[in-house]
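**Q** next comes the sequence, and after it the predicted model I'd like to discuss.
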Amino acid sequence: MLKDEKALVVFSGGQDSTTCLLWAKKQFAEVEAVTFDYGQRHANEIDCARDIAEELGIRHHVLDTSLLGQLAPNALTRDDIEVADGADGKLPSTFVPGRNLLFLSFAGVLASQIGAKHLVTGVSETDFSGYPDCRDAFIKSFDVTLNLALDAPFTVHTPLMWLDKAGVWALADELGALDLVRTKTLTCYNGVKADGCGECPACRLRKNGLKQYMNEKTETAGSR
């Protein structure tokens, strides 16, 4: 644990950010969370994030960034755009241009106001669907930019950067929160809590990761 250190977690109420929130609680003396209302069509994810934060005793901030949805129409903010994987090298329709850049920038400003020197985000270059702002190079660049912009020492942590979804489930289990992450988070693009709709890209990735992790766990237990 980093004694006397405070962290702010970028928190959507999904599998990844909830695992990061639990990880941060183990690492830092004090933790707060921030959720962004960017006009997402399933606003119940904000309620989900609020409920989890309350259960974990985390101070929770919700910031209005709805302008993002107006600037960059996408399947997460528009009902008339179908959720679809990218084809011919294109990004999925769920890509929101600049989302992590905007979220981390606002989170940095908020962190400076609440006395937090650490930001935690659940981006991953392993299961990133091609999103450019989930790459390690972007995070390292942003870390430098944030320190220069605010003239203060901040560190951006990405505990999931090199984990696939099976690895994220393993981390949640290691943190003693496998059931919480499985039953109380919302990852589904169709707004269905827990195991979700089972059909959208996010649900398939989550489900396949859980299956892989549980198989690996069973094999490890059987070899002892």
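**A** Looks like it arrived, so ask away. Residues are numbered from 1 along each chain as shown.
**Q** all contacts plus neighbour counts: C-alpha atoms, from now on.
**A** OK.
**Q** quick one: the helices in the chain?
**A** In the chain, helices defined by DSSP state H lie at 15-27, 44-56, 67-71, 99-114, 136-150, 165-174, 178-184, 201-222, listed in chain order.
**Q** now do the second one against helix 15-27, angle only.
**A** Which is helix 44-56. 20 degrees (axes from the mean of the first three to the mean of the last three C-alpha atoms, to 10 degrees).
**Q** with the longest one instead?
**A** Our comparison of helix 201-222 with helix 15-27, counting by the same axes, to 10 degrees, yields an angle of 50 degrees.
**Q** hold the first one in mind and look at this next one:
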Amino acid sequence: MTREENDSAGKAAIVLLSGGLDSITVLALAIRQGYACHALSFDYGQRHNAELAAARRIAEQYRVADHKIFNLGLNAMGGSALTDSAIAVPTSPQTGIPVTYVPARNTIFLAYALGWAEVLHASDVFIGVNAVDYSGYPDCRPAFIQAFQTMANLATKAGVEGQQIRIHTPLMAMSKADIIRQGSALGVDYADTVSCYAADVEGRACGVCDACRLRAAGFAAAGVADPTRYVRG
């Protein structure tokens, strides 16, 4: 056991679990480090619930300490192709911040994680954001995470009383291929994960959205067989 694993053994941690490739890898990493993982997922009014169904299966498979699913209803605001049916999911690469960006999503998600962490007296929150192979979302950058962690320790009872909250982003500097290699080394089965922005009710991927392209390129670069079920495959 490494020193890090020894220090974290049995400690409660919140792990944001979407049901996608990145989040299952983060969960496996946190468990490997010895944390008692409390998985947190969101039904935020997204286009489909296939990823959320995958999160439920993953949480059960990994026997997490607890799994909560919060209903947020961000589709009431719209403004994103993932929450507004009037905005089409792009099928070709976009310039700038794409329409699949959900306004303030990670800020909201981390705020809920922070609240639950305080209730559990947990100091550690894990999220699978990535600043290498990603779609240009502003809330996936190191600067955002650092700013949120600073805010968290100013805005909470735990932080004020000296129990510092740490936001862990183990995938931040990894390519999609590196993430897949890391997960594979941990025994992660990616077959039951869903990353597609426009998956069908059976969880089959479209194969043409940005998330599908990044995922497929990652498996190819990692030299790992892509287990994704595609609608057109």
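**A** Cool, the structure landed. A quick note: this is a predicted structure, and the numbers were derived from the prediction, not measured.
**Q** please identify the deepest-packed of the helices of structure 1.
**A** Compared across the helices of structure 1, helix 15-27 shows the largest average neighbour count, a mean of 23 (mean count of other C-alpha atoms under 10 Å).
**Q** what range in structure 2 does that one sit on?
**A** The aligned range for helix 15-27 of structure 1 in structure 2 is 21-33, by TM-score structural alignment.
**Q** which residues touch that stretch?
**A** 4-6, 8-9, 15-17, 37, 58, 126-129, 170-171, 179-180, 182-183, 186, 188, 190, 193-195 (C-alpha atoms under 8 Å, 6 or more residues apart in numbering).
**Q** how about 7 Å then?
**A** 4-5, 8-9, 15-17, 37, 128, 170, 183, 186, 188, 190, 193-195 (C-alpha atoms under 7 Å, 6 or more residues apart in numbering).
**Q** narrow these to those in strands?
**A** 15-16, 37 (DSSP state E).
**Q** against structure 1, where does stretch 133-152 of structure 2 fall?
**A** Stretch 133-152 of structure 2 maps onto residues 127-146 of structure 1, going by TM-score structural alignment.
**Q** can you give me the end-to-end distance of that stretch?
**A** When the termini of stretch 127-146 of structure 1 are compared using C-alpha to C-alpha, to the nearest Å, they are 25 Å apart.
**Q** any idea how far residue 211 of structure 2 is from residue 168 of structure 2?
**A** Counting by C-alpha to C-alpha, the gap from residue 168 of structure 2 to residue 211 of structure 2 is 22 Å.
**Q** sorry, back to before: quick one: the match of stretch 133-152 of structure 2 to chain centroid distance?
**A** Using C-alpha atoms, centre = their mean, to the nearest Å, the mean C-alpha position of stretch 127-146 of structure 1 is found 13 Å from that of the whole chain.
**Q** contacts for it?
**A** 91, 95, 100-101, 123-125, 155-156, 164.
**Q** now render the ones in strands among the contacts of stretch 21-33 of structure 2 as CSV, adding neighbour count and distance to residue 78 of structure 2.
**A** Shown next, in CSV, are those (neighbours: other C-alpha atoms under 10 Å; distance: C-alpha to C-alpha, whole Å):
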residue, neighbour count, distance to residue 78 of structure 2
15, 30, 26
16, 28, 22
37, 27, 31
